[in-house]
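[1] After the sequence you'll find the predicted model.
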Amino acid sequence: MNSWLIRVLLLMVFCCHDALSCPKRCTCHFSTKTTEVVCPDAGLSHFPGNGLPGNTTSLTIQFTNLSVLTSQDLKAIPLLEELHLPGNKLSSLLADLLKDVPNLHTIDLTDNELQELPSQVFHHAPLLNLVLKDNRISSIHPDWIPIDSNLTWLDLSGNHLTKFPMAQLQKLNHLKVLHLSQNKLEELPVGCLDAHPALERLHLEQNKIEKLDVKAFSHTANLTHIFLQKNRLEMVPPTVFQGLDRLEFVDLHENRLKFLSPGTLDINTSWVELTFNPWHCDDTIEYLWRKLTTESLQSEPKCASPENLKDRAVATLTLKEMGLPEEAKQD
């Protein structure tokens, strides 16, 4: 190898030293377009600034004792696009946290100790995906997201929300996926989803919702999946799913449903989960029985009452057992 080539290679090594360095307790993956850094060491208690490549595009700090994160920490990695921070000890976020990462589109803060979201906390980055799952959030400032937000994925599941954050979500008209499961929501306010015409997947499972407004989904015609399992629904308005032509799946299992009104499941999909409801198998169950026996719904709900029919699959009932005249077969 001639001396000129050696000098060029040495120059490249020195020039790129910072870009190819890697912090202790972390692993770095380099490619022509991305630099990914993963720091999974439980002993880590501070931001791993020393040795962090300046061209980092994805940073993961997971299951550590990290409790503080500042904008100054992130300033050293201005090309950052994804920030994953699951399983740490963060209890608060600074309002200017993201001011020096103008390319950040994804942030995951799953399983931290966050309690409140301050004003303008997500104003400085063009976020598309925001995950705040399994924290302690009970309140959100109305101005936490900018007016021109392009957020498409929001996960607030596993928090302490008691009311649907209607005012806080009004600006998210590009939202496609909304996770509000495992909170303490008792109702869906009238019009709470009207600002989300692009919504495709709605997760409301494991709350305390007792009823649905007949127009709950009237402005969300793009919905494909609705998850309402493990709530306290005693009835479903018969027209609540009308107009949802793209609907592929509805989950209503483990509620308090005893019957379904005619028309409730007159929808395009047969993928409806209905198990573990207290179905009362008399003449009021006829509509559900017909849907199960003639349209092959992908569910096997069982009777909870009366006692003589308990644990019988609804689809196996006879007209006589439901208290219906045999001639009803000809209807």
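    Structure received.

[2] Could you use CA atoms for every contact and neighbour count after this?
    Noted.

[3] Report the separation between the residue nearest to the spatial centre of the chain and Met235.
    Central residue of the chain (CA atoms, centre = their mean): His179, 2.8 Å from the mean position. Distance, His179 to Met235, by CA to CA, to the nearest Å: 23 Å.

[4] cool, and Leu127?
    Distance of Leu127 to Met235, given as CA to CA: 38 Å.

[5] neighbour count winner among the two?
    Ranked by neighbour count (other CA atoms under 10 Å), Leu127 and Met235 place Leu127 first, with 22 against 16.

[6] What is the neighbour count of the closest residue in space to that one that isn't next to it in sequence?
    Nearest in space to Leu127, with sequence neighbours left out and distances taken as CA to CA, 6 or more residues apart in numbering, is His105 at 4.0 Å. If you count neighbours by other CA under 10 Å, His105 ends up with 18.

[7] so His105 touches Glu81, yeah?
    Yes. When contacts are counted by CA atoms under 8 Å, His105 is listed as touching Glu81 (5.5 Å).

[8] okay, now the one to match up with it:
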Amino acid sequence: MLSKMFAIGISLVLCFALVILESVDAQCIGDRYNTMLSCWNIKKISRESLNKTFENCTSLHIINTTEPLGISAFRNMKNLIHLKISGDRIGLIFSETFKDMPHLKDVHIEFIKIGDIQESAFFNLPELEFVTIINMDIPFLRRGLFRNDPQLFSISFYNSNIHYIQNDPFYDVPKLKELFLDNNLLTVVTKDMLNKLTNLEILILSNNNISIIENNSFYQTPHLSYLDLMNNQLKELDWNMFPTTGMKYLQEIYLNGNQLMYLPSTFFNKTPKLEKFGINGNPWLCPCLRDIERILNENNIRELWSRPKSTDVSVQQPSPRIPICINRNVSNDICTNTYSEELSKKYWKYLEDYEDFFYKLPSEF
């Protein structure tokens, strides 16, 4: 039945395939006759069989394989446009697994236990635009994961337990506009993490454990317009994280749900085009919060209120819908630009005690 199905499928010019390896349900749709053929209870399809059988596929979904994806695993699938791999336990994606696929536009990988994605896993893919990797277990991202992918527009590593990113993981994707690294375990943004992303516009780093942003971290991203740092562990921001020339295109910054008590006085000098700013859920010192809100008002920057959220309830802190500040005494009206662990603990304890009250306050979004 398998060989008969394959023969018919190829004769109809295969355009879609669903392959479940180990316990397989393969579906083939002929694009000329709109015919679906299916085959059940196949124990296994080899990589050789996969390449030979589905060489005319434009869309492929692989489910539940236990084998690593080797070098040039899809080498004969020159017509492939859409590739999805899910529910697998493959352990490793080798270097050049996705290589020389001239029409591949998007890769979606999810719910896979992977110990490592090797360097140059995505290699020489001239039409690749989207890579989405979600719900994985990848301890770190290697240098040069992407090589010679000139049209790559968006990369997402969402909820993948990433602790660390080596220098230059994205150095060969000159047209990248969107980078999503949210819901991971990152603790630091290094000055080399975003190297050569000169066209990047959207950067999402929310819901990590980031406490340090190194100087010049955003030097290589001059066209950044949207920066999301919500729900991290930032206690201070050094204006030197931006280049000396400033961030001329940066329009939105979200700092909600951190540990910030003040911002350096020169912070807003580096963001002349800023339009929206999210600041609630931080233990601001009252004089510092007043200074921030004065600058926002003077420059017509919209202060956005949000209730910071986290997918990890174990680290979720009670957060008000509007900015709330704390002061050591009512007479203190000068922002000291000094972090106080003592006041921060009091702030969070106070919010926890009166959480219901603060949650009832109105929110803009």
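    Looks like it came in fine. Since we're looking at a predicted model, the values are computed, not measured.

[9] Now for the residue nearest to the centre of structure 1: which residues touch it?
    Neighbouring residues of His179 of structure 1 by CA atoms under 8 Å, 6 or more residues apart in numbering: Leu154, Asp155, Leu156, Ser157, Leu202, His203, Leu204.

[10] Return the member of those residues nearest to Val101 of structure 1.
    Of all the contacts of His179 of structure 1, Val101 of structure 1 sits closest to Leu154, with 19.5 Å by CA to CA.

[11] now for the helix or strand harbouring that closest one, which elements pack on it?
    Element membership of Leu154 of structure 1 [criterion: DSSP states H and E] is strand 153-155. Secondary-structure packing of strand 153-155 of structure 1 (3 or more CA pairs under 8 Å, 6 or more residues apart in numbering; DSSP states H and E): strand 129-131, strand 177-179.

[12] Those strands into a markdown table, with extra columns for distance to Asn222 of structure 1?
    Formatted as a markdown table, those follow (distance: least, CA to CA, whole Å):
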| stretch | distance to Asn222 of structure 1 |
| --- | --- |
| strand 129-131 | 19 |
| strand 177-179 | 11 |
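
[13] which one of those strands lies closest to Gly243 of structure 1?
    For these, distance to Gly243 of structure 1 was read as CA to CA. The smallest value, 19.0 Å, belongs to strand 177-179.

[14] what's the mean distance for that closest one versus structure 2?
    Once fitted to structure 2, strand 177-179 of structure 1 is off its aligned match by 1.9 Å on average (mean CA distance after the TM-score superposition for structure 1).

[15] Helices along the stretch 51-200 of structure 2, start to end?
    Counting by DSSP state H, counting those that start in this stretch, the stretch 51-200 of structure 2 has no helices to list.

[16] where do the helices sit along the stretch 201-331 of structure 1?
    For the stretch 201-331 of structure 1, applying DSSP H, counting those that start in this stretch gives helices covering 286-295.

[17] Just give the number of residues close to Thr35 of structure 2.
    There are 12 residues near Thr35 of structure 2, going by other CA under 10 Å.

[18] ugh, wrong one, Ser46 of structure 2
    11.

[19] just checking, Asn256 of structure 2 touches Gln233?
    No. The pair Asn256 of structure 2 / Gln233 is not scored as a contact, 10.5 Å apart, by CA under 8 Å.

[20] Between those two, tell me which one has more neighbours.
    Asn256 (29 against 20).

[21] For the more buried one, what is the corresponding residue in structure 1?
    In structure 1, the residue paired with Asn256 of structure 2 is His253, using TM-score structural alignment.

[22] follow-up on the earlier one: for the strand holding Leu154 of structure 1, buried residues please.
    Trp153, Leu154, Asp155 (16 or more other CA atoms under 10 Å).

[23] Now do the contacts for the second one.
    The contact partners of Leu154 of structure 1, taken as CA under 8 Å, 6+ apart, are Asn129, Leu130, Val131, Leu132, Leu175, Val177, Leu178, His179.

[24] Quick check: the gap between the last one and Arg201 of structure 1.
    Translated: His179 of structure 1. Where Arg201 of structure 1 is concerned, His179 of structure 1 sits at a distance of 8 Å (CA to CA).

[25] just the fourth one next, same as before
    Between Leu132 of structure 1 and Arg201 of structure 1 the computed distance is 17 Å (CA to CA).

[26] With the fifth one instead?
    Taking CA to CA as the measure, Leu175 of structure 1 and Arg201 of structure 1 are separated by 9 Å.

[27] Looking at those two, which is more packed in?
    For Leu175 of structure 1 versus Arg201, the count of surrounding residues by other CA under 10 Å is larger for Leu175: 23 against 20.

[28] How about the more buried one: what's its closest non-neighbour residue?
    Thr152 (4.0 Å).

[29] Am I right that that neighbour is in contact with Lys171?
    No. When contacts are counted by CA under 8 Å, Thr152 of structure 1 is not listed as touching Lys171 (11.4 Å).

[30] Which position in structure 1 pairs with Leu289 of structure 2?
    Leu289 of structure 2 maps onto Ile285 in structure 1, by TM-score structural alignment.

[31] Measure how buried the residue lying closest to its match once chain neighbours are set aside is and give me the count.
    Computed as CA to CA, 6+ apart, the closest residue to Ile285 of structure 1 that is not its neighbour in sequence is Phe259, at 5.5 Å. Other residues within reach of Phe259 of structure 1, judged by other CA under 10 Å, total 22.

[32] From what I see, Phe259 of structure 1 and Asn277 are in contact.
    No. With contact defined as CA under 8 Å, Phe259 of structure 1 does not reach Asn277; the gap is 9.1 Å.

[33] Spell out which two among the contacts of Leu154 of structure 1 are the most distant pair, please.
    Using CA to CA, the two most remote members of these are Leu132 and Leu175, lying 15.3 Å apart.

[34] list the contacts for Phe74 of structure 2?
    Asn51, Thr97, Phe98, Lys99, Met101.

[35] which residues does the second one contact?
    Which is Thr97 of structure 2. Leu69, Gly70, Ile71, Ser72, Ala73, Phe74, Ala121, Phe122, Phe123.

[36] change it to 7 Å
    Leu69, Gly70, Ile71, Ser72, Ala73, Ala121, Phe122 (CA atoms under 7 Å, 6 or more residues apart in numbering).
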